[in-house]
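*Asks:* Pasting a predicted model and its sequence here:
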Amino acid sequence: LTTRPRQSAKRYAQIWTPEGSPLRLHTERQAKLLLGTLGGRIRPAPAVEYAMRYGHPSIIRALGQLKAQGCDRVLVLPLYPQYSASTTASAFDAVFAA
């Protein structure tokens, strides 16, 4: 590839923040808000971890952290805006495989 990587790099530079990837930042904020909301309503307070289907933090890492915290039930919430076998279903497949 000769053209696409340069074009993609320019586009990423336009949306990247000093804190990093906007996708990761917004996902992290959603996880913190969810923990805050559920933590005030559920006892004992639940654990909330987020993971990326492709990238970091990985699904295996997040599941490992939940296991280390003693979680024996996991609710998975893919954050894709609609169901698709290539997105939502593949995320569930990755969780089940892990």
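*Replies:* Arrived safely, thanks for sending. Numbering: from 1, shown residues only.

*Asks:* From now on I want contacts and neighbour counts done on CA atoms only, so please keep to that.
*Replies:* Will do.

*Asks:* Tell me the buried residues in the lengthiest helix in the chain?
*Replies:* Ranked by residue count and defined by DSSP state H, the top helix of the chain is helix 22-39. Within helix 22-39, the residues that count as buried by 16 or more other CA atoms under 10 Å are Arg24, Thr27, Ala31, Leu35, Leu38.

*Asks:* For these, give me CSV that also has distance to Phe96.
*Replies:* As requested, the buried residues of helix 22-39 are exported to CSV (distance: CA to CA, whole Å):
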residue, distance to Phe96
Arg24, 22
Thr27, 21
Ala31, 21
Leu35, 23
Leu38, 24
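
*Asks:* Alongside the first one, take a look at this:
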Amino acid sequence: MNEKITGFSIVDLKGNNIWALFVDPDFEKMGIGKKLPDIMLDWYFKQTQENVWLGTSPNTRAEMFYRKTEWNEIGMHGKNEIKFEMTFDNWTNKK
């Protein structure tokens, strides 16, 4: 069998933040980029109801994705990254 990792995500329960969310470019536009965060956030909010945040560079596809999927911009983080947040209430109301 020829298996390949097509995407992955890492969320930190102690820091309440998402460290990574990546999809292999060979598998873009197949719905993985929408499904992966859904699975991750479902798991996260089963563990805690604390807000979760992430940072991403401005003017990127990632920024557009988080805006379209109803993450809230809450400021800046790190080296000029936009900080986005998802609340338990916003997540459960999307479902």
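*Replies:* Nice, thanks for sending it over. What you are looking at is a predicted structure, and each value in this text was computed from that prediction instead of being measured.

*Asks:* Just give the TM-score of the two.
*Replies:* The TM-score (TM-score structural alignment, normalised by the length of structure 2) is 0.39; 62 aligned residues with a CA RMSD of 3.8 Å.

*Asks:* In space, what's closest to Ser9 of structure 2 - neighbours in sequence excluded?
*Replies:* Leaving aside its sequence neighbours, Ser9 of structure 2 sits nearest to Leu21 (CA to CA, 6 or more residues apart in numbering; 4.2 Å).

*Asks:* how close does the one you found get to Asn93 of structure 2?
*Replies:* Counting by CA to CA, to the nearest Å, the gap from Leu21 of structure 2 to Asn93 of structure 2 is 22 Å.

*Asks:* more crowded one of these two?
*Replies:* Shown here are Leu21 of structure 2 and Asn93; by other CA atoms under 10 Å, Leu21 has more neighbours (16 against 8).

*Asks:* Can you give the contact residues for the helix or strand where the more buried one lies?
*Replies:* Leu21 of structure 2 belongs to strand 17-23 when elements are defined using DSSP states H and E. With contact meaning CA atoms under 8 Å, 6 or more residues apart in numbering, strand 17-23 of structure 2 is reached by 6-12, 32-33, 37, 52-54.

*Asks:* going on from that strand, what's the next piece of helix or strand?
*Replies:* Following strand 17-23 of structure 2 toward the C-terminus (DSSP H and E): helix 32-47.

*Asks:* Flag every buried residue along the strand holding Leu21 of structure 2.
*Replies:* Quick answer for strand 17-23 of structure 2 (16+ other CA under 10 Å): Asn17, Ile18, Leu21, Val23.

*Asks:* Could you export these as CSV, including distance to Arg61 of structure 2?
*Replies:* CSV is the format used below for the buried residues of strand 17-23 of structure 2 (distance: CA to CA, whole Å):
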residue, distance to Arg61 of structure 2
Asn17, 19
Ile18, 17
Leu21, 13
Val23, 12
